[in-house]
Structures are given as C-alpha cells and as structure tokens.
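**Student:** Below: sequence and its predicted model.
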Amino acid sequence: MAERLTAREAIALVTDDFTPLSVPGRESSGSDGPIRWAGYDASRARAAASTGEDESVLHGTATIGGRPAVLVAFEFGFLGGSLGRAAGDRLVAAYGTAEERRIPLVSLVATGGSRMQEGMVALTQLQRVAAATVRLRESGVPHVAVLRDPSTGGGWATVGAGADVVLALPSAQVAFAGSRVRPQDADPAAYTAEDQWKHGHVDALVRPEELRGTLSLWLRLLSGDPAPGTGSAPSPGGPASPAPAPPPRALVDGGPPGTGWAAVSRARDPRRPRAGAYLDAYFEERAAVRGDRAGGVDPGVECGFGIHAGRVVAYAAQDGSATSPAGFRTVVRLVRLADRLGIPVLTLIDTPGAANDAEAERSGAGPAIADAFAALAGARVPVTSLLIGEGGSGGALALAAPGNTWAAPDGYFSVIAPELAAAILKRPPEQAPATADQLRLRPQDLVELGVVRGIVTSEA
C-alpha cells in the first residue's frame, strides 16, 4: 500500500509555495447537514480536530517548478476525503479560478467518494464537477491529476479520470469501487494504480520524490510554453494559427530506392531506424500519454508532448507493428487534446496496416480508424506527418496529415501490400516484386502523385 500523505504533506511535496483561496459559498456544518443526519455535526468536529482542516478539500494558488497553477488537495483524514456540498463548492471555485486566470489546474486526489451523510446532495456534486470540467476544457486550460492513496468513487470518476493527464503514486488504490463495496471474489490487482496504468487509464506511475519535477515538465508542455518558470495557458481555443512542426530529418543516408520492391525491402529492414530513434533525435524533452481511456494500450504506438527547437509539439508515432484499435484511439485522444490546447502535432507513420485479427474487429477497428481520420481532418492546429517506414493501407493513412505529409527515403505508401495485391489478382507469389512496381509506392512516386509533399534528407 502506498504511503498516505496528508493534504498538506502532498502540497509541500509538489509546490514551491501555496496560497489558500478564500472559502466560497455555504458550509455543511450545523443542524447535521442538508439531510439532517444525526451525529454528522459531531463527526465533522472530530475530523476537524484530528486533521486541523475544516473540510476534505483544500484549494489555492501555487507555483510548481516556478510555474503558476491552481491547486486542489484532498484530505483523506477528513471523513475519508469525501465529497459533500462544501467540498463541491471548493472544487468548482478552483476550476473557475483556473479558467479565469488561465493557469493550469493540478489536483492531488485522495478520496473515498461521495459523503453519505449528505445523501443525494453529495452525489450531485459530481454533476457540478463535470460541468466545471467542461468549462475548463472549452477554455483551453489544462488539468493534471495526481492519484494518491486511495482514489476511489466519484472523486476518481470526475476529478481524477476527468483530467487531461493522470499521474499516480505507485501502489495507490485507484478504482471506482471502494474497498468496502467490492465483490468478495474480485481480483485485488484490478483496484491498483499499476493495473489502471496497465490498462491505459493512468499515464504514468510517479514516485513521490519525482513528482514535483514531473509535474513541472507537464505544466510546461501542456501550457505550450517550454521555458522553465514562466508562462500561462494558451488563449481561449488555442492560438489562431500556430506554425506547423517541421518534419524530422531522415536518419539514413542515400537516395530513394530504384524499384518498388527495393522500397518495400528497405522499409521492412529490421535495422532501419524506428519511431523511438526519430523521437529521440527530434525532441529535447518529452513525456508520454498512455492508453485510450477505454481499457486498451497499444505498445506499438507512442503518443505525448515534447520540446523541439524551443517550442512544444505533440506527437503520435507508430513503431512498425500492426496498429490496434486502442492505438488509434490513443492517437485520437492525443490529437484532440493538442487541438484544444493549441499545440501543433507531428505524426510518424510506420505500420504494415491496422490489426486485422478477430480481437481487433471485436474491439472496433473500423470505428477507431474512422475516428482517427476524423480527428486529423478536423484538427484546427497544423499537423505534420512523416512516413518513416511501412505505410500499409488505411491503417497508415489514418495518421497522415492531408496536404502536409512527407516521406523518408526508406519509406513506402501503398493501398495494399504487394503480396496481398498479387494474391487478390491471382498472381503467383513471385509476381509480388513486379506488382510493387505497378503500385507506384516508392517515395518519389508518392511525390509525383501528390500523396506526399517531398522526401526529407539527413541534412539538418
């Protein structure tokens, strides 16, 4: 089990300084609360005496790594960090302050859920938080959540899971179902931060001693301003016309291939540079988002934000494997977040095609690919794409920016793999090389056909 930090300890762990905001609205004390739960006033008094806090939520302004933020911290020692009407008032006020001041929101979550002593009044706070989340997103202000132990119930399902980037302390309980309401035969691993990370609901597991530095980097990236210690969120809706990211330079020397089959062979060469090498060469710093937020992670797709030549660029990269529905959904998540924050996007294309096994079909391959096409077509920020290897059919084209796709010398794009084209045409397998020539899939063919803008070189 993770160490249970108090709200004040968590605040001290991640901030340079913290200034509480005035308490808004009504408080829940007196007359045993909104549903007149006998003994509630006494319970609140005991919680206040033991924690030194007057509610389960603290909120204020802070600096993290020299950058301004609005901070929310849950105090689990105060009635299990539960959400009641007064806690809801503070959460809504914090979201509103972040929106008004245009600085990121950071939430340090530790809660058991809604406060039963306030009945449905407590539960409706989730609707208020959801509405505040929508307003914050529409304003283009980012939200980073840190899941402490425990993060369960409505606090996880709104404040935590509703954030743009979700970090978690190792071994923390993270689940919608609290420890006392789970089925007795349930797998205990399913209720941990590690399992939520494994299934794409948490972006990163971060040790306490690394949390301040990790948050500082994320605030720089999501604010679109990489300079340490300065900056604020982008203007509403993001910049009107951010400059597109330049395509990476090629990591191989040599001219375009002489034949179609030579292009295919070069793209399939296991020694060819993959997405990781391109990302390492392109970015000075970067941090990844993980998973599709629907239970899926594709290890063959890397998404995140990085710093290139003094500016922030979002990236989505295929690593040469068949892309699963979870991979496409993660790309969609990345593109839409970058679009909302006004950050340009770079995609690296390298896949033999979309995964086509039975599990992929059951997981929604078609809808996931369609959504990826729609996300790139609808992006208001510029998207730049580079074909770095195989460009197999729609699974590759779904990551290609219309009108701004480039090719590396060892890449190819094809409507279908040459071997499959030969099979469909009832040609013998040895006709695959000739079929590759007919498909006109070489980089120089793609330029001539207007599919790509040009071929990048190894020159800086």
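**Tutor:** In hand now; what should we look at?
**Student:** going forward, measure contacts between C-alpha atoms and count neighbours the same way
**Tutor:** Noted.
**Student:** show me the contacts for the most centrally placed residue in the chain.
**Tutor:** Taking CA atoms, centre = their mean, the centroid of the chain lies closest to residue 289, which sits 3.8 Å from it. Neighbouring residues of residue 289 by CA atoms under 8 Å, 6 or more residues apart in numbering: 165, 203, 204, 302, 303, 304, 305, 334.
**Student:** try it against this one:
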Amino acid sequence: MAERLTARRFLALLTDDFAELPHPHREDGPDGPLRWQGYDAARARAAERTGESESVVCGTGRVDGTPAVLLAFEFGFLGGSLGRATGDRLEAAYAHARAHQLPVVPLVATGGSRMQEGMLALTQLQRVARQSALTRAAGLPQIAVVRDPTTGGGWATLGAGADVVLALPGAQVGFAGSRVRPRDADPAAYTAEAQVAAGSADAVVAPGELRRTLGRWLRLLTGPSGVPAPVPEPLGARDLPATGREAVRRARDPRRPRARAYLDAYFTERAALSGDRCGGTDPEGMLCGFGTHAGRTVAYAAQTGAATRPAGYRTAARLIGLADRLGIPVLTLIDTPGAANGAEAERQGAGAAIAAVFAAVASARTPVTSLVIGEGGSGGALALAAPGNTWATPDSYFSVIGPEAAAAILKRPPDQAGATADQLRLRPQDLAELGVIRTGDQVFPGTGDRRSGARP
C-alpha cells in the first residue's frame, strides 16, 4: 500500500512555493442540502482532524521550475469526497488556470461523491468534466497524479480524464471502491500497476521521483512551437539498394538500427505515453511520447519493427491528437511488416484502430514529419505517414504489400518473392521517383538539407 500523505505534505513534496487560491464560500443550511443528520458534526470533526475546511486544496506553484495550478485532495476530510463546495473550489481553480494559461495538475485521492449531499454531490462530476473540457479546448495540458485511494467519479473525471496519468506505487485505483465491488473481485485489478498494464495510466512513479517526472512532463507539454520536426539522421546504410530484393533484405536485417536507437539519437530527454485508454498497450510494437530536440518539444510515435497491434495504433492516435491540441509538432517513425492480422487483432478492432491513426494524421493542424526507417508494410505503415512530408532511409522499403504476400496472391511460387519485390518498385529511389516520399539526404546522401527537411 502506498504511503498516504496529507494534501499539504503532498504539495510540499512537489513544490516549494505553493500559494493557495481564494475560493468561494458556500453557506448551507443545517446539515447540508439534504438535512442529513450529523453531517455538520462530521464536517467539523474532519476540519479539526485535518486542518482543512474542505476535501480539496487548490493553488499555484512551480513544479521543478514550471508553474501550474495544483488541485490536491485531502483524503482525511470525509474520504476526499466531492461535494458542492468541492466543486466550487475546483471550478474556480480551473478558471484561474485558463485565465493565466497554466497547466492543471490534479493530485487525486478520493473515494468518490459525498453521500450526505446525494445527487447534488454526484452532479459535481459534470461540473468537473465541463471545466476539464473548457481547459482542454483552451490548449492547456492536464497531468493527473493518482494517489491512494483514487476511486469512483474522481478517478473517472479528474484522474482517467487527464492527458497524462501518473500513479503512486501500490495505490488503489479504479472506478469501484473496495466496499462496493464484487466480493470475488481480484484486488490486484484495482491497483496503479494494473491500470498502467491496462492502458488507463501512463506510468507508476515513486514519490521520490515524482517532482522530477512531473516537472519533465510539464516542461514538455507547455512548449508548443508549430515548427515541423526536423528529419532524423539516418543511422544505418547510406548507399541505395540496387534491387528491390536487396531493399527488403536490408530492412529486415536484425542489425539495422531500430526505433529506440533513433529516439536515443534524436532526443536529449523524453517521456513515454503509454496505453490506448481502451484497455490495451502495445509496448512491443509502438513507442509514443514527447521529447526535447534542439531545445524544442517534439511528439513521437515510433513503430519498432514488429507487427503493430490495435492498441498501438490507438495509442498513436491519442498521441497525435494530444500533440495537435497543444500545438506540438509530431515525428513518426515507420517500421512494421504490417498491422497484426490474427483473429485476436480483429476482435480488438484492428480496422477501427488503423482508421483512427489515418484520421489523426489527416486532420492534424500541427506539422507531422515521417521517416521510414525499416519495413513499410502496407496500410499498417502508411497510416503513420504524413502526406507530402514522408522521408525514407536507404535501408528501408515501402510497399503496397510484402513481396511474399504479393507472390502468394499472384499464385507465384515462394521463390518468386524476390522478383516480385523488384516489380513492386519499393526501393527508396523508386518511391522518390513515384512521388511517394520526399528526396533529400535521407534518400540521396549529400543532395538535401537534412536540418530543414528541404527538397534538394
């Protein structure tokens, strides 16, 4: 079980200059709107025990140098439950964030809505959702830290609804609290670690690392530029393949540099975005996140050379959508033999997931730069390619279909796959001639401006 800190202690863990915001004062009749007997006494005891007058403390502070609005829940005050006064404070804090163009950091520890205020408490979730939506529309990031416990509507709005979700180790996290879930439910499913594995949270972060990690995310997500991401340097072969079959052989060479090598060379620091928020992750097929290149933030979605699963495509679509909203340029690295095509991938919605990436790239207002670094297998690769701004390295290929599958469809024997590769015109120089990719140093060394991505 994660250590349970008070709201003030948790704020002190993250910032040295926290300043509480003024908040509305609500006058209720005796025992609140439902006249719940003993409610006033319960609030008085909670205030005496915690030193707080409500279940949330809202204010501003710098996290590792970046200013933000922080919303810290006090679980000791009636279980961190949301009531009307809680909603008042949250609404005012979100409004302050928009007025001053500050990111919002919910530090969530709550059991849900306050029973003593009935449906009036539950409807505070609608207020929170509205404020979050307005803040999202204003182009401001929201990074949640879910503490122990984070359940009910607080998880379903302030927590899971954030752009990035960080969680404390061992924290109880889930929509159903411990007293209302089925008796035979596996408690391991309601943990921070389980939420990361299910794609509903991005990372588990130890308390001692939280200030640095949260600070990195805030720096990365508050640095829009609108300038296209420069094309990465090719890390492998520099000469062009003589034949189509040679291009395929190079792209499939296990010694060829893969996505992680390109990301390491391109970024000075980066933070990973994980999960599709639909129950899945694809760490073996797709790497997504934000990083710093030449002092600017760039978002990345990088295929790793494996067949990409539906969760990988949905995570990439999530990444591109977030970068677009925040005005951050995107770099995609294309390297897959194709989308995963097994029965399980179909059950997980492969077509819809790929469609989501096509739509995200097509509708993005922020610039998208694409580089084919290995295999470019059919639509599963094309989904990540930016029309008019796709490049290719000399040890890559891009094809309507893999040569083996093409030969099979044409009813050719397997030993004709190489000849079929030649016919498909899938080499980088063929693609440039066909106008599928841009020409420059990534295709013809020494003929273009790699830094600007300009044509020769």
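**Tutor:** Everything's here; your move. These figures come from a predicted structure and were not determined experimentally.
**Student:** Can you give me the TM-score here?
**Tutor:** Overlay of the two chains. TM-score (TM-score structural alignment, normalised by the length of the second structure): 0.96; 444 aligned residues with a CA RMSD of 1.1 Å.
**Student:** follow-up on the earlier one: how much space separates the residue nearest to the centre of the first structure from residue 199 of the first structure?
**Tutor:** As for residue 289 of the first structure, its distance to residue 199 of the first structure is 12 Å (criterion: CA to CA, to the nearest Å).
**Student:** Name the SS class of residue 148 of the second structure, please.
**Tutor:** Recorded secondary structure, residue 148 of the second structure: strand (DSSP: H, G, I helix; E, B strand; the rest coil).
**Student:** Tell me which residues touch it, please.
**Tutor:** 1, 2, 3, 4, 109, 110, 168, 170, 171, 172, 173.
**Student:** Give me the neighbour count for residue 299 of the first structure.
**Tutor:** 15 (other CA atoms under 10 Å).
**Student:** Can you tell me the closest non-neighbouring residue to it?
**Tutor:** residue 327 (7.9 Å; CA to CA, 6 or more residues apart in numbering).
**Student:** Which residue in the second structure aligns with the one you found?
**Tutor:** Taking TM-score structural alignment, residue 327 of the first structure has residue 312 as its aligned residue in the second structure.
**Student:** mind listing what that match touches?
**Tutor:** Contacts of residue 312 of the second structure (CA under 8 Å, 6+ apart): 275, 276, 281, 282, 283, 285, 286, 287.
**Student:** Make TSV out of the contacts of residue 289 of the first structure and add secondary structure and neighbour count.
**Tutor:** Shown next, in TSV, are the contacts of residue 289 of the first structure (DSSP: H, G, I helix; E, B strand; the rest coil; neighbours: other CA atoms under 10 Å):
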residue	secondary structure	neighbour count
165	strand	23
203	coil	23
204	strand	24
302	strand	23
303	strand	25
304	strand	22
305	strand	27
334	helix	25
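**Student:** Now flag whichever of those is closest to residue 137 of the first structure.
**Tutor:** Nearest to residue 137 of the first structure among these: residue 165, at 12.5 Å, using CA to CA.
**Student:** Helices of the stretch 351-460 of the first structure, residue ranges please.
**Tutor:** 358-362, 365-378, 393-397, 418-424, 432-439, 443-449 (DSSP state H, counting those that start in this stretch).
**Student:** Remind me which helix or strand the closest residue to residue 190 of the first structure other than its chain neighbours belongs to.
**Tutor:** Ranked by CA to CA, 6+ apart and with sequence neighbours excluded, the top spatial neighbour of residue 190 of the first structure is residue 196, at 7.2 Å. In this assignment (DSSP states H and E), residue 196 of the first structure forms part of helix 193-198.
**Student:** Can you spell out which helices and strands pack onto that helix?
**Tutor:** Applying 3 or more CA pairs under 8 Å, 6 or more residues apart in numbering; DSSP states H and E, we find helix 193-198 of the first structure packed against strand 204-205.
**Student:** after the strand it packs on, next one along is what?
**Tutor:** That would be, after strand 204-205 of the first structure and using DSSP H and E, helix 211-222.
**Student:** ok so, going back, need the residues that contact the helix holding residue 196 of the first structure.
**Tutor:** Helix 193-198 of the first structure is contacted by residues 168-174, 189-190, 202-205, 290, 297 when judged by CA under 8 Å, 6+ apart.
**Student:** Closest to residue 183 of the first structure out of those residues?
**Tutor:** Among those, residue 190 lies closest to residue 183 of the first structure (CA to CA), at 11.8 Å.
**Student:** Next, count neighbours for that closest one.
**Tutor:** Using other CA under 10 Å, residue 190 of the first structure has 15 neighbouring residues.
**Student:** which stretches of the stretch 51-200 of the first structure form helices?
**Tutor:** 85-101, 119-123, 125-138, 153-155, 193-198.
**Student:** CSV please, covering those and showing mean neighbour count.
**Tutor:** Formatted as CSV, the helices of the stretch 51-200 of the first structure follow (neighbours: other CA atoms under 10 Å):
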stretch, mean neighbour count
helix 85-101, 22
helix 119-123, 18
helix 125-138, 18
helix 153-155, 24
helix 193-198, 22
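**Student:** Looking at the ones you listed, spot the one closest to residue 403 of the first structure.
**Tutor:** Of all the helices of the stretch 51-200 of the first structure, helix 125-138 sits nearest to residue 403 of the first structure, with 27.7 Å by CA to CA.
**Student:** Superpose on the second structure and give me the mean offset of that closest one.
**Tutor:** Helix 125-138 of the first structure, aligned to the second structure and superposed, deviates on average by 0.5 Å (mean CA distance after the TM-score superposition for the first structure).
**Student:** Read off where that helix ends up in the second structure.
**Tutor:** So helix 125-138 of the first structure sits over residues 124-137 in the second structure, by TM-score structural alignment.
**Student:** ok, now stretch 406-424 of the first structure?
**Tutor:** So stretch 406-424 of the first structure sits over residues 391-409 in the second structure, by TM-score structural alignment.
**Student:** gap between the two ends of that stretch?
**Tutor:** Stretch 391-409 of the second structure: ends 28 Å apart by CA to CA.
**Student:** what's the distance between that stretch and the middle of its chain?
**Tutor:** How far stretch 391-409 of the second structure lies from its chain's middle: 30 Å, per CA atoms, centre = their mean, to the nearest Å.
**Student:** cool, stretch 126-145 of the first structure as well?
**Tutor:** 15 Å.
**Student:** Quick check: the gap between residue 356 of the second structure and residue 69 of the second structure.
**Tutor:** Going from residue 356 of the second structure to residue 69 of the second structure by CA to CA gives 32 Å.
**Student:** cool, and residue 248 of the second structure?
**Tutor:** Residue 248 of the second structure is 51 Å from residue 69 of the second structure, by CA to CA.
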